[in-house]
Each structure stands twice: as structure tokens, then as C-alpha cells.
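A.B. asks: Just the structure for this:
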Amino acid sequence: MRFLHTSDWHLGRHLHGLSLHGAHQAFIDHLVEVARVERVDAVLIAGDLYDRAVPPPDAVGLWDQAQTRLVLEAETQVVVIAGNHDSPARLGVSSRLLERAGVHVRVGTGAVGTPVLFNDGTSKVACYPIPFLEPAAAMADWGIEDRSHAAALQAAMGRVRPDLAARSGYRSVVMAHAFVSGGQGCDTERDISVGGVQHVPGGVFGGVDYVALGHLHGRQRLADGLRYSGSPLAFSFSEATHVKSSYLVDLGPDGLGHVKEIPAPVPRRMARISGTVEELLNSPAFSEYEQCWVEATLTDAARPVSPHERLKHRFPYLLKLVIPSLTAEVGYRDLAVLDQMSPVEVALDFVTEVRGRPADVDEIALLNRAFDELRRVEATR
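C.D. replies: Below you'll find the model as predicted:
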């Protein structure tokens, strides 16, 4: 039995204002082709199908296209769970009808413990989808007392294990959307902590042949049968070093077989570079990044003039410009301090903060003349 493990598509997401619709389309084309060529029995999407609870129309259109093509062109089934970015009510629309077409959408606590069954005559697999569980909902629906993600998933697995134990000869897959201890996050995953507690120990899933995890955007193996596929696209420069892919998972009568990484298409390389404006503009060391999506951090001692416009000439795909604070001793003033400063002092403080060095003698004189003129005009009104 063969499964393709993916997660965290985040349809509808932008990258620093840039639409990723075309990149998502390329990923869907790739996914359908892989599922068709590899004769995949089911594509597993472990949560965060959409980027937000109310997805834009073009994102809904991509999902409609993806599920239709996977079923009709690749002749495979699809199992998808709600993640913390998804709206269970919206994602679950028409789920009972979709089930009959081979698209199994699971949201909320109601169907936890009820598997999607696969049987190809040689292998039998029970796939248990566990959508993202808000601890408050698990407490209300299942009567658990501990308000944590670990307690919610332990309760969910308490519904999975009795069902699996009653299914003779079945191997097992669990899908979950959670932060499992030992996983490495990045800055694009929304915090799901409850009272500071969000991590779930991997032992919660003990006894399962393969756990298809979602939530963390970097592909990672916590154990042979416990893996994050990661997101198919990079959604920030914190993911610049990620290798995006899906996992092709083989399960046989004896359990977990081969797990293969299937690289995802890369719309454009991402790069983080740093240096002075002149270094970034002229050094041949940065030539390889000219066609990348770029985050540039400036190291100039003083704030340069029009750095973004200048750098765009060499790096047309510059998406983010970082200009660190250049003076540690200058910071935001509270209102009490500002009330005690003259207008010229406030203006000089602003110049230092923005430019990274104080105004010179000529600039101080110019500011004094400007404020003198303002006071003169104000007095004649």
C-alpha cells in the first residue's frame, strides 16, 4: 500500500506581498503527476490546507482543482484533516458526499477513531485522521480535564487504539496536526500554545506504523515512522534553507517499508544576504543571488539613501530589506521625556534615530532656522 504524505499547503498565502498562486498551481501539477506515476493509493494532507479560516476564492478554486484531478486523473483517494489555520465548518462542507468520491475530509472531534480503510488484496491499512484539536473542544466533547494539546491527542489515541485492536491484519497510519517534541519550528507557524503548553511527546503515537504529521514547515524525521512532510513551498526567509518535498510511504503486511523523499518544484530560490549597500551592489560574491528572492540586511554604519531602489537594480526579486537599529543608545522616547524637550531637540533626536548618526553643525543650524521661521509665521496669525 502506498501513500503520499503532504501537509501545510497554505493555499491563498502570499510571500511578502507576492502572490504564490502560480507556485501552488505548479505544486498541484507536480502532485497529481507523482500520484499517477507512482500509483499512489492515497494522498494524505496533514492539515493547514488553507492559510486562513476564510480563504480567498482563488485558493478555494485550487483545492477544488486538486481534489478533482487527484481522483479523476491520478485515480487515487485523498485524506485531509483540518489544521489550526483551517475553518472546520468551511473545510468540512459536503464531506459526506466527497467521501463517496474518495475524498475523506475530517474536522472536529466527532469522527476521531473512525478510520479510512484501504485493502488492495495484499495489504490492509487503517488510516486514522486526527484533525487539529483545540484543547477546550476536547475537554467539552470528551470530558478530559487537562487543558493541553498532549491531553487532547492522548484522548484521541484512546479512541484510535481500541478500533485498531479489533481489526485483525491491519497496519496503521495516523494523521495529526501538532507540535511534537523534538520538531524544529520556524517563524511562519502560528503559535498553538495553550497556557505555554503546545508540545506533544512522540510517545503518544506509540504502536502506530506511520504517523503523518503536519504543522511544522520544515521536513523532518523524528523516527522512521514519525515524520513531518513540511510545507511544499517556503513562506518566509526563515525557510530559505529548507528542502521542500513530500514523503512516498510504502506499508506492507509486515509494517512500514520504504519511505522516499519526493522533491517539490522550486518556483525561485530564496537567499539571505548581508553587507553594505556598496558591497551588495558591486561584489561578485553576490552574483549567484541576482535571480533569487532576496532578503538583504544592511551593515552600513550610517543609514544609506534610497537603498531599496538601488538594490532592486541588481536584485530585481528583492522582497525584504532589513536595516538594523544603528544606535543602541537611541530608542523610543516616552511622552514625559518628549514634553521636556524643545521642538528642535525632538527633531534632532529623530534625525539620529532614522539616519544612525547625529546631525552635523550645518544641519543643526538649518533646523534652528526652520523652527525660528515656523514660530515667526505662527506669531503673525
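A.B. asks: When you work out contacts or count neighbours from here on, use the C-alpha atoms and nothing else.
C.D. replies: Noted.
A.B. asks: What segments of the stretch 101-250 of the chain are helices?
C.D. replies: In the stretch 101-250 of the chain, the helices defined using DSSP state H, counting those that start in this stretch lie at 135-142, 149-165.
A.B. asks: helices or strands next to the shortest one in the packing?
C.D. replies: Looking back up the chat, that one is helix 135-142. helix 149-165 (3 or more C-alpha pairs under 8 Å, 6 or more residues apart in numbering; DSSP states H and E).
A.B. asks: mind listing what's buried in the helix it packs on?
C.D. replies: For helix 149-165, burial by neighbour count (16 or more other C-alpha atoms under 10 Å) applies to 149-157, 159-161, 164.
A.B. asks: Tell me the one among these nearest to Val346.
C.D. replies: His149 (49.4 Å; C-alpha to C-alpha).
A.B. asks: Pull up the gap between that closest one and Ser236, please.
C.D. replies: Per C-alpha to C-alpha, to the nearest Å, His149 is found 26 Å from Ser236.
A.B. asks: another one to check against the first:
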Amino acid sequence: MRVLHTSDWHVGRTFHGRDLLADQESVLGGLADLVVDERVDVVVVAGDLYDRAVPSGEAVSACTRILDRIRAAGAQLVITSGNHDSAPRLGAFAEFAAAGGLHLRTRVAELDRPVLLEDRHGPVALYGVPYLEPEPARHALSLDACGHAEVLTEAMRRVRADLAGRAEGTRSVVLAHAFVTGGSASASERTIAVGGVEQVPGAVFGGVDYVALGHLHGPQRLAENLRYSGSPLAYSFSEARHRKSVWLVELDAAGLAGVERRELPVPRRLATVTGRLEDLLTEPAHETLVDRYLSVELTDRVRPTDALRRLQQRFPHAVHLDWRPDGGTLAASLTYSKVVHRRSDHDVACQFVEDCRGAGPSETESALLREALAAVANHERAELAGQRGNRAA
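C.D. replies: As a prediction, the model looks like this:
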């Protein structure tokens, strides 16, 4: 049997305000071609099918088209819920969907009830372990202890117990959405720590042929049979160097026969660049960045006005901007008490402007600050006089 391990689709996610639905549908819909070319029997999604618990109508429609293409290509689908998904919503109508080859595993109480598929060597049991939020999972699993490691340990105990009762030679695949010790995180993952340590040891997943992990967005191998496929697209600039891919898992009569990487297309690459605004706008060497999602760090001593709009005239996909002036700012090394010591409100306000943009206010701006501060003082005096009048009355 050939299993395509995917995870963390996050359908409906945006990238710094840019809509990614078209890119997601292009890349994920393309998995159907991989199913045909590689004779894939089943595609698994190890959590975070959607980016939100209540996805938009457009996201649901796009996801439905993607799943439809994969199913039409001839593969079964097994999906479990992640920490971004709403398990009850995702798992609705699961029994009806299974009749069409879409198997949804979102219920904690049923995590030891596998999807059973057959190949010429016999049965393969695919167990979907949804994201287990410790406190609700503790009650569902009748545990006293509460933590990620404890609930996943109990979940895997139940999986192994079920597997032990099945026919000899049954191969096993577990889908799990968790942060396993040794994995490397990215900036785009939402933390799953709830009142303690979020990581679980890889030894928890012993006793099965292959573990298809989800949650971390970089593809990685923790052991030969314990891997993250990562997200199909980059969702933060920390993922710029990722080789987005999926794992093609081969099962033979004895269990795991091999795992191969299949890289995914990149609709738009990511890049970061640092420098002065005028240099970035004019330097010919930066022409290679025009078609990339761009994160810019400006080093101008004075914060440029309307910098992002000006950058987007040359780099239309510039989506993120930081200002880190050469040499830093004085305020970073001062405490609040030192900043305001023996200084008027006007002086403090002028210093704030200078700290924010690297240059003090102009004469006109300074006059406006004086007027604003005087208006505030007059308002406060009027309120105080009113309170005194009320008390006297």
C-alpha cells in the first residue's frame, strides 16, 4: 500500500493580509496528479485541514474541490483534526462521508477505531488521533493526570491494544497532531501549550509501523517511521528556506518498506532584504525580488514616510516592514523614570516622536503638540472644577 502523508493545509489562511486560496487550491489540487503518477492508495491529512475553527464559505468550497480531485484520482482520504480545526464541525456527517472514501477521525472516544483498508498483503489499520487538548481529553479518556504527554500516552496505549486484537500481519499507520520532542518549530504555528510543557517524547508512538505527524510546518524526520510532512505552503518568513514536500510511504507485507520525499511546487517564493529605502528602490541587484513575497528591514536613521507604499511600487508583493535604524535608538537603553526625569510633558512628547521615527518634531509639529497638551490640561481642570462643585452642592 502507498500512503501519501500530508498535514497542516490551513485552507483559508492569509499571508500578511494576502489571500492564499488560489495558491492553496493550485498546490493541494495538484496532489491528485501525484496520486495518479505514484499510484497512491490513500492520502492522509494529520490535522489543521482549515486555518480557523469556523472557516469561510470560500475556504470550505475550495477545500471541497481539492478533496474531490484527490478522490477522483483514485485515493482514499483519511483526515484527523488539529488545533486550528473545530473537531465537531470537521467530523460532522463522518459516517456518510466514509461511504464516498473520505474518512474523518475527530472524536477522542473513537481514536482507537481505525479506518481499515486492504491491499494484496492483507489489512492496514489507519488510526486518527485528533489534537488532544489536555483537559477535555483527560475527561474523555478517564485520566487523573492532565498534560500532553499523559493524554497521548493513553491514546497510544488504546491504539496498541486495539491493534493487538486484530489479525496477525495487520500493518498500522497513526495520524497524530502534536509537538514531538526533537521537532523544529516555525513562527507560523500556534502554540499548543496549555498550563505546562507542550512537547511529548517520540517514544510515546512506539509499536506501530508509521506515524504521520502534523502541527510543525517544516518537513522533518525524527525517526525512520516518525515524520512531519509540514505545511504545503510557507505561512511565515521563518519558512523561507523550507523545501515544502510530502512523504510517500510504502507498506509491504512486513510493515514499513520505505519513505520518499516528493517536493511540492512553490507558487511564490519568500525573501527578506535589509537596507536604506532609497537604495532598495534604485539598486538594480534587487530586481530579482520583484516577484517574491518580501519582508523588508529598513535601516534609515530617520523613519521614512509612507515607506511600505513606496516599496510596493517596485516590489508589489512586499507585505511586511520593520524599521531598525543603524546604531539603534537611545530610548532602548533608558528606563521610563530616566526618560521623564525633570522633563515637561512637551519635552517627553517630543522625545517620543524622535524615538519613533529617528528625528524630532518640526517647529509646526512641536506647536501642535503644545496645543494638544494645553487642551488636555484645560479639559482636566474643567473636570476637576465640576467635581468640586458637585461635592459642594
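A.B. asks: overall similarity of the pair, as a TM-score.
C.D. replies: After superposition, the two chains reach a TM-score (TM-score structural alignment, normalised by the length of the first structure) of 0.91; 374 aligned residues with a C-alpha RMSD of 2.6 Å.
A.B. asks: May I see the helices of the stretch 101-250 of the first structure arranged in CSV, with distance to Arg272 of the first structure as well?
C.D. replies: Output for the helices of the stretch 101-250 of the first structure, formatted as CSV (distance: least, C-alpha to C-alpha, whole Å):
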stretch, distance to Arg272 of the first structure
helix 135-142, 38
helix 149-165, 34
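A.B. asks: Determine which of those helices approaches Val32 of the first structure most closely.
C.D. replies: With C-alpha to C-alpha as the yardstick, what comes closest out of those is helix 149-165 (29.9 Å).
A.B. asks: okay, that closest one sits on what stretch of the second structure?
C.D. replies: Mapped onto the second structure using TM-score structural alignment, helix 149-165 of the first structure spans residues 148-164.
A.B. asks: Mean deviation, that stretch versus the first structure?
C.D. replies: Compared with the first structure after fitting, stretch 148-164 of the second structure deviates on average by 0.8 Å (mean C-alpha distance after the TM-score superposition for the first structure).
A.B. asks: what distance separates that stretch from the centre of its chain?
C.D. replies: Here the centre of stretch 148-164 of the second structure is set off from its chain's centre by 26 Å, with C-alpha atoms, centre = their mean, to the nearest Å.
A.B. asks: so where do the strands sit in the stretch 101-250 of the first structure?
C.D. replies: In the stretch 101-250 of the first structure, the strands defined using DSSP state E, counting those that start in this stretch lie at 103-106, 116-119, 124-130, 171-177, 179-180, 199-200, 210-214, 220-223, 226-228, 245-252.
A.B. asks: Measure the mean distance from the last one to the second structure post-superposition.
C.D. replies: By that I understand strand 245-252 of the first structure. Counting by mean C-alpha distance after the TM-score superposition for the first structure, strand 245-252 of the first structure comes out at 0.8 Å.
A.B. asks: So which residues make contact with that strand?
C.D. replies: By C-alpha atoms under 8 Å, 6 or more residues apart in numbering, the residues outside strand 245-252 of the first structure that reach it are 1-6, 122-125, 171, 219, 229-232, 256-264.
A.B. asks: how much does it deviate in direction from strand 171-177?
C.D. replies: Taking axes from the mean of the first three to the mean of the last three C-alpha atoms, to 10 degrees, strand 245-252 of the first structure and strand 171-177 form an angle of 150 degrees between their directions.
A.B. asks: Can you mark which positions in strand 245-252 of the first structure are buried?
C.D. replies: Burial within strand 245-252 of the first structure, assessed by neighbour count using 16+ other C-alpha under 10 Å, is assigned to 245-252.
A.B. asks: Count the residues that sit near the residue lying closest to Val124 of the second structure once chain neighbours are set aside.
C.D. replies: Spatial nearest neighbour of Val124 of the second structure, chain neighbours left out: Arg171 (4.7 Å); criterion: C-alpha to C-alpha, 6 or more residues apart in numbering. The tally of other residues near Arg171 of the second structure (other C-alpha atoms under 10 Å) stands at 27.
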